[in-house]
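Student: Task: produce atomic coordinates for the following.
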Amino acid sequence: MASVNMADVKRLREATAAGMMACKKALEEAGGDFDKAVDLLRIKGAKDVGKREARTASNGLIAVKHVGDSLAALLELNCETDFVAKSERFQEVAATVVEYIADAKPADVPALLDSQIGGKSVKEILDETNAALGEKIEIRRFAVLEGGYIGSYMHKTDPQLPPTLGVLVQLDVQNAEIAKEIAQHTAAMAPKYLDAASVPADVIEKERAVFEQMTREEGKPEAALPKIVDGRINGWYRDFTLLQQVFVKDGKKSVGKIAEEAGVKVLSFVRYKVGQA
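Tutor: The predicted structure follows:
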């Protein structure tokens, strides 16, 4: 078995909530491959593995900019400490950049960094902020939704700090109340995909392989495998797709049913939380 270091063991424990020894053994068996170790823990039945959000070690904020009801941008701007995150300059930079994103809709982060704001590139603005605040400041990701009706929800975990979690929800027609409720649900339940149809085929293939192996490890009859695995795939959809999740404010209805009853269609969503994938 491959030797592993404690940093990797700790990272796997943080991502899965499995025990330290279980994480160490999984990494050894996986030859140090992190994703394979996660799957091995799932197969062995470690509680809640795969349901926890992947984390990175960072601070920062989530910023939002609306342009009317049908366009909005969301930005994650990172720094090293919450002290800098709550500074006026850091928050001003975030507001400037997210406003530019909503206006110009750059293709990706590299294109954004090359963009000009007030005669300076965004990269130059970040470099100057780095020097002034004494920390690494970087844009991790951004998104723009346009069309229909865009609602948002921004969440603060600490009233002294800027928002660290933000959600955009795009509906086909205007309904501010339902957009806000679905955005709040999305913030709480962290879906990864909109619906079953939006899940990439390779993701489902991987999940099916994990569930097949898990079911065999449990000693279930071979003939029963397809039905059991299908049931587990459906359960995975209920965990990770927004429209199939049980609505947090009504345990008897899915988010899709709530939207249907409100006469709206959820077209897409974006959820960013600082330090999480």
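Student: alpha carbons only for contacts and neighbour counts from here, please
Tutor: Fine.
Student: Going along the chain, name the helices of the protein.
Tutor: 6-16, 20-29, 34-43, 82-85, 88-104, 109-114, 122-133, 176-189, 201-217, 225-240, 255-261 (DSSP state H).
Student: Please produce CSV containing the ones you listed, extended by distance to P162 and mean neighbour count.
Tutor: Formatted as CSV, the helices of the chain follow (distance: least, CA to CA, whole Å; neighbours: other CA atoms under 10 Å):
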stretch, distance to P162, mean neighbour count
helix 6-16, 24, 18
helix 20-29, 34, 20
helix 34-43, 32, 20
helix 82-85, 7, 18
helix 88-104, 8, 18
helix 109-114, 22, 15
helix 122-133, 17, 16
helix 176-189, 16, 20
helix 201-217, 34, 15
helix 225-240, 27, 16
helix 255-261, 28, 17
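Student: Second chain to compare with the first, below:
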Amino acid sequence: MAVTAQMVKELRDKTGAGMMDCKTALKETDGDMEAAVDWLRAKGLSKAAKKADRVAAEGLIGIAEADGKAALVEVNSETDFVARNERFQSLVLEIAKAALATDGSVDAVKAASMAGSDKNVETALTDAVATIGENMILRRSAMLSAEPGVVASYAHASAAPGLGKIGVLVALQSNGDKAKLAAFGRQVAMHIAAANPLSVDVDGLDAETVQRERAVFAEQARESGKPANIIEKMVDGRMRKFYEESVLLKQAFVIDPDHSVEAAMAEAEKDAGAAIAITGFVCFRLGEGVEREEEDFAAEVAAAAGGR
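Tutor: Predicted structure coming up:
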């Protein structure tokens, strides 16, 4: 019996198994849907479906670099115990390497081939769920490039080289010495992890955010009862402070707080022998924005006591 794409999709929806595994199961069972479900269960490949509704907010950020580009991925697991598993760590690094061959979007990374395997990233993750027994998801991914130049990276709370709880990429476009660029870029990446800027420069800030901040500052200034021209100057002063706190180039450089990142970059240009432009950055913080399940410890203890 011919296996159709619709049959594969239906089996995948039922079991949560990977597409290739579903196709194989249907071929092995001559298209019998229920038999295919049992085939996947026997192989341990349908476990993924049972895990899929669990909150995955732990895990690791993975980084992979190549000449002039780097990729960043966040792979979540349910527990930090799994994040310490060497197999999981290796999987995250391999996914990051696979991401280098894509545009950095999650869909593209899921479809990318794993090195030395006929499986794509999505199938490899499904197989890992079945083997390790926890829900795992590729939540986010990104890729930056700089030509000419370097993409520097930094992993904070590192579990192993290229793995951590915070991952940062920063692209430096320059014809300067690459070793010097990489060294400065790593410092900037460390700064980004610590200072959490919103954009590279003032022009890169979201216009809505700027308008909202200005409106708040204006309302605060009006409450002072001062004349309109003074209020305008007060707002401008507070906006400058906002930029110094929120814009990468305006922030005090964590490596040397007496100077801004912009001033530090001017010094780095002299060292590298060419002008430098920071063209972009990405910062992933593990589990950022994931709604975690809150456990009521008191209720749990009471329930346990009542069950004696």
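Student: Need the TM-score from the superposition.
Tutor: The TM-score (TM-score structural alignment, normalised by the length of structure 1) is 0.71; 218 aligned residues with a CA RMSD of 2.4 Å.
Student: one step back: among the helices of structure 1, which is nearest L61 of structure 1?
Tutor: L61 of structure 1 lies closest, by CA to CA, to one member of the helices of structure 1: helix 82-85, at 6.6 Å.
Student: that older thread, which of the helices of structure 1 sits closest to Y153 of structure 1?
Tutor: Across the helices of structure 1, Y153 of structure 1 has its closest neighbour in helix 176-189 (5.7 Å, CA to CA).
Student: average gap between that closest one and structure 2?
Tutor: Mean deviation of helix 176-189 of structure 1 relative to structure 2 after superposition (mean CA distance after the TM-score superposition for structure 1): 1.6 Å.
Student: circling back to that earlier point, may I see the helices of structure 1 organised as a markdown table, with distance to A57 of structure 1 added?
Tutor: Below are those laid out as a markdown table (distance: least, CA to CA, whole Å):
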| stretch | distance to A57 of structure 1 |
| --- | --- |
| helix 6-16 | 10 |
| helix 20-29 | 19 |
| helix 34-43 | 17 |
| helix 82-85 | 12 |
| helix 88-104 | 18 |
| helix 109-114 | 20 |
| helix 122-133 | 18 |
| helix 176-189 | 20 |
| helix 201-217 | 25 |
| helix 225-240 | 23 |
| helix 255-261 | 31 |
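Student: closest one to K273 of structure 1 among the ones you listed?
Tutor: helix 176-189 (8.6 Å).
Student: In structure 2, what stretch matches the closest one?
Tutor: Using TM-score structural alignment, helix 176-189 of structure 1 lines up with residues 182-195 of structure 2.
Student: ok now that stretch, how far from the chain's centre?
Tutor: Offset of stretch 182-195 of structure 2 from its chain centre (CA atoms, centre = their mean, to the nearest Å): 17 Å.
Student: Pull the residues that contact it.
Tutor: 150-154, 156, 166-172, 248, 253-255, 261, 268, 283 (CA atoms under 8 Å, 6 or more residues apart in numbering).
Student: Just the buried residues from those residues, in PyMOL please.
Tutor: In PyMOL, this line selects whichever of the contacts of stretch 182-195 of structure 2 come out buried by 16 or more other CA atoms under 10 Å:
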select buried, resi 150+151+152+153+154+156+166+167+168+169+170+171+172+248+253+254+261+268+283
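Student: now stretch 255-263 of structure 1, how far from the centre of its chain.
Tutor: The chain centroid and the centroid of stretch 255-263 of structure 1 are separated by 23 Å under CA atoms, centre = their mean.
Student: Likewise for stretch 7-19 of structure 2?
Tutor: The mean C-alpha position of stretch 7-19 of structure 2 is separated from the chain mean by 27 Å, CA atoms, centre = their mean.
Student: Which positions in structure 1 sit opposite that stretch in the alignment?
Tutor: Counting by TM-score structural alignment, stretch 7-19 of structure 2 falls onto no part of structure 1.
Student: which one of the helices of structure 1 lies closest to G68 of structure 1?
Tutor: helix 88-104 (10.8 Å).
Student: Which residue range of structure 2 does stretch 239-254 of structure 1 align onto?
Tutor: So stretch 239-254 of structure 1 is aligned with residues 245-260, judged by TM-score structural alignment.
Student: who's in contact with that stretch?
Tutor: Under CA under 8 Å, 6+ apart, the answer for stretch 245-260 of structure 2 is 187, 191-192, 194-202, 205, 243-244, 261-262, 264.
Student: Now do that stretch: distance to the chain's middle.
Tutor: Distance, stretch centre to chain centre, for stretch 245-260 of structure 2: 24 Å (CA atoms, centre = their mean).
Student: same thing with stretch 97-110 of structure 1?
Tutor: Distance of stretch 97-110 of structure 1 from its chain centroid, counting by CA atoms, centre = their mean, is 20 Å.
Student: what's the counterpart of K65 of structure 1 in structure 2?
Tutor: Aligned partner of K65 of structure 1 by TM-score structural alignment: A64.
Student: Of the helices of structure 1, which is nearest L75 of structure 1?
Tutor: Nearest to L75 of structure 1 among these is helix 88-104; the distance by CA to CA comes to 6.0 Å.
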